[in-house]
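Asker: Quick one: sequence and predicted model below, then my questions.
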Amino acid sequence: MSGGGRDDRSVAEKLFAIADAFAGAEELTLSEIAARAALPLSTAHRLVGEWTEWGGLVRGDDGRYRVGMRMWRLGVREPTARRLRNAAMPYLEDLLDATGEHVHLAVRDGLGVVYLERRSGEKAVAMVSDIGTILPLHATGVGLALLAHAPADVYDDVVAAGLRRFQQNTITDEGELRRRLAEVRQTGIATSVQALTRGAFSVAAPVRDATGEVVAAVSIIAHVERLGEPQFGLGVRIAARGISAALGYRAPGT
């Protein structure tokens, strides 16, 4: 192990540790994977090579690794993810028809947000997120919607990990983040303007399951010039309520 002690984990456990290393991270170097999985670099190199050969990881031209489509396809076959996607699809299609922009369904995975589904219009704004992409919670609309309803220790871990700046409007101050999350809980929607992608804004709303727990978020990402149009906030609210109802959620008093 990294501390020099004996590592009694099985090979399978070490492989799972490598998979877990990508929680909250879109891309990692081999050294970062080794550190997160608590593996010697030589062991990480060998096991990451096996993951890559199988298709679970993909190595980019810059030498960094990301989750491969083969592992992603296994994840979306998981019953909860399938149910979420099936419940959300009609609402995502409606949002796409109404706005012509990108619409997303996303869930929290550790300190990151993972996109389960995406629909995009032909003239939608250029952006970085796609199905299977993992992005930071503090820098995305869906991330803010999910973080606002996450356990307190998740917030603490996000702050401790550092609020990385991506664009001029990225939230990098803990006090500002705390205020924004309180606003999300009060209004029911999260808005992020040119925080991750220049020229784009996102608006998102949380999705609840039958127990009332927030399990996902639905969002629209659009050209920043359309920020004042009212259909975006209204649209994600309606979609989130519909998806939540399809999952069995009943709002208090209904």
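Answerer: That came in fine, so what should we check first?

Asker: contacts and neighbour counts: CA atoms only from here.
Answerer: OK.

Asker: Would you state the helices of the stretch 101-250 of the chain in chain order?
Answerer: 141-147, 152-161, 174-187, 231-246 (DSSP state H, counting those that start in this stretch).

Asker: gap between T191 and F22?
Answerer: Here T191 is placed at a distance of 26 Å from F22 (Cα to Cα, to the nearest Å).

Asker: do the same with P90
Answerer: For P90, the distance to F22 - Cα to Cα - is 30 Å.

Asker: Check A182 too.
Answerer: Applying Cα to Cα to A182 and F22 gives a distance of 28 Å.

Asker: more neighbours, the two?
Answerer: Legend: neighbour count by other Cα atoms under 10 Å for A182 and F22, higher for F22 (23 against 14).

Asker: Verify the stated contact: the more buried one with L28.
Answerer: Yes - using Cα atoms under 8 Å, F22 makes contact with L28 at a distance of 7.5 Å.

Asker: Identify the contacts common to these two.
Answerer: R66 (Cα atoms under 8 Å, 6 or more residues apart in numbering).

Asker: Tell me, how many residues neighbour D153?
Answerer: D153: 9 neighbours (other Cα under 10 Å).

Asker: sorry, back to before: mind checking the helices of the stretch 101-250 of the chain for the one nearest to R70?
Answerer: Nearest of these to R70, taken as Cα to Cα: helix 141-147 at 24.5 Å.

Asker: Show residues contacting that closest one.
Answerer: Residues outside helix 141-147 that contact it (Cα under 8 Å, 6+ apart) are 106-108, 112-113, 135-138, 154-155, 181, 184, 189-192, 202-206, 214-219.

Asker: I only care about these that end up buried; give me the ChimeraX line for that.
Answerer: Listed next is the ChimeraX selection for buried residues among those, using 16 or more other Cα atoms under 10 Å:
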select :106,107,108,112,113,135,136,137,138,155,181,184,189,190,191,192,202,203,204,205,206,214,215,216,217,218,219
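
Asker: before we go on, here's another structure to hold up against the first:
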Amino acid sequence: MAGEGVLRRAMRILRAFDEDAPELSAAAIAARTGLALSSVHRLLQQMIDEGMLHRTAGHAYAVGASLWEIGELSPLALRLRETALAHMVRLYEATGENVHLAVLSESGPGAPAVVFAGRITGRASVPTLGRAGGRHPLHTTGVGKAILAARDDAWLDAYLRHPLVPETRRSITDPAVLRADLERARARGYASTREEMTLGNLSVAASLGPVPGLPPAALGIVAHLDDAHDERRLAPLVVQAAKDLTRALRHSDSH
């Protein structure tokens, strides 16, 4: 785009990569970003020189180690994930299910989303789409709904101006239905989804309390829908883990 700065164009290149395309050719990057191929080639070389990207076999490009090194300095890694790890392990040991830690992301194109800051899984856990750094819709994930339930009405009104795109046939796409679901989540202290992100899966999640310097966050588990009768057993464990983690994060702030 005319007048677009180098930094913004570099970010467009970085956002061209995703879980389904961790390696891309220069032509694919140009197609995904809409940038001229000549501009892409110039930027790619600069980004390689800075370690932001690296060349792979077959003349493709991938995200470089320098971005990972810098990313590990984020409060999401140094404060949130490191503090959360012990609480996530205890929750996994108590339930045997996938444990997800997620935060609200309001940056980037499109509607606000949930980004997974960490996860613990085991061989017996059900397969999930969540991965560290993965970005997913708020309205179809348990952790996303828990974060939505903790937002105020004005924020939620703005969010619901975006279309609620379905991930499965069970996804909630009606704003009124989602609002009612969030009211139930607020009343009982936790959010849940049933096959709304992945068919066959149930999710239970609770939001963390506000922590200075960190974005809104939630802790949740994902289990097989056959274990749905265990929701009443799992929910108190998740809620208590979220409370304990919030307390630990606030305690670390005071020292």
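Answerer: Here it is on my side, so go on. What you see is a predicted model; the values in this text were computed from it and never measured.

Asker: hang on, the earlier thing: save the helices of the stretch 101-250 of structure 1 as TSV, and put in distance to A124 of structure 1 too.
Answerer: Formatted as TSV, those follow (distance: least, Cα to Cα, whole Å):
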stretch	distance to A124 of structure 1
helix 141-147	17
helix 152-161	30
helix 174-187	25
helix 231-246	14
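
Asker: out of these, deepest packed?
Answerer: Of all these, helix 141-147 has the most neighbours on average by mean count of other Cα atoms under 10 Å, namely a mean of 30.

Asker: so where is that helix in structure 2?
Answerer: Using TM-score structural alignment, helix 141-147 of structure 1 corresponds to residues 142-148 of structure 2.

Asker: ok, average deviation of that stretch from structure 1?
Answerer: Aligned to structure 1 and superposed, stretch 142-148 of structure 2 gives a mean residue distance of 0.8 Å (mean Cα distance after the TM-score superposition for structure 1).

Asker: and that stretch, how far from the chain's centre?
Answerer: When C-alpha coordinates are averaged (Cα atoms, centre = their mean, to the nearest Å), stretch 142-148 of structure 2 and its chain have centres 10 Å apart.

Asker: now swap in stretch 211-230 of structure 2 and tell me
Answerer: Distance, centroid of stretch 211-230 of structure 2 to centroid of chain: 12 Å (Cα atoms, centre = their mean).

Asker: Go through that stretch and flag the buried ones.
Answerer: Neighbour-count burial for stretch 211-230 of structure 2 [16+ other Cα under 10 Å]: P215, P216, A217, A218, L219, G220, I221, V222, A223, H224, L225, A228.

Asker: surely the last one meets L202?
Answerer: In this case it means A228 of structure 2. Yes - counting by Cα under 8 Å, A228 of structure 2 does reach L202; the two are 6.7 Å apart.

Asker: if I pick the spatially closest residue to N169 of structure 1 that is not a sequence neighbour, what's in contact with it?
Answerer: Of all residues not flanking N169 of structure 1 in the chain, A195 sits nearest, at 4.6 Å (Cα to Cα, 6 or more residues apart in numbering). Listed by Cα under 8 Å, 6+ apart, the contact set of A195 of structure 1 reads A139, T140, F166, Q167, Q168, N169, T170, I171, F201.

Asker: One more pass at 7 Å, please.
Answerer: Listed by Cα atoms under 7 Å, 6 or more residues apart in numbering, the contact set of A195 of structure 1 reads A139, F166, Q167, Q168, N169, T170.

Asker: Which residue in structure 2 aligns with it?
Answerer: Correspondence of A195 of structure 1 to structure 2, assessed by TM-score structural alignment: E196.

Asker: Indicate which one of the helices of the stretch 101-250 of structure 1 is closest to D8 of structure 1.
Answerer: helix 152-161 (27.7 Å).

Asker: average offset between that closest one and structure 2?
Answerer: With mean Cα distance after the TM-score superposition for structure 1, helix 152-161 of structure 1 averages 4.2 Å from its match.

Asker: Mind giving me the packing neighbours of that helix?
Answerer: If you count contacts as 3 or more Cα pairs under 7 Å, 6 or more residues apart in numbering; DSSP states H and E, helix 152-161 of structure 1 packs onto no helix or strand.

Asker: could you give the angle of it to helix 174-187?
Answerer: Counting by axes from the mean of the first three to the mean of the last three Cα atoms, to 10 degrees, helix 152-161 of structure 1 points 150 degrees away from the direction of helix 174-187.

Asker: quick one: the nearest residue to G162 of structure 1 once chain neighbours are set aside from L74 of structure 1, how far?
Answerer: Among residues not flanking G162 of structure 1 along the chain, T172 sits closest, at 8.0 Å (Cα to Cα, 6+ apart). Distance, T172 of structure 1 to L74 of structure 1, using Cα to Cα: 34 Å.
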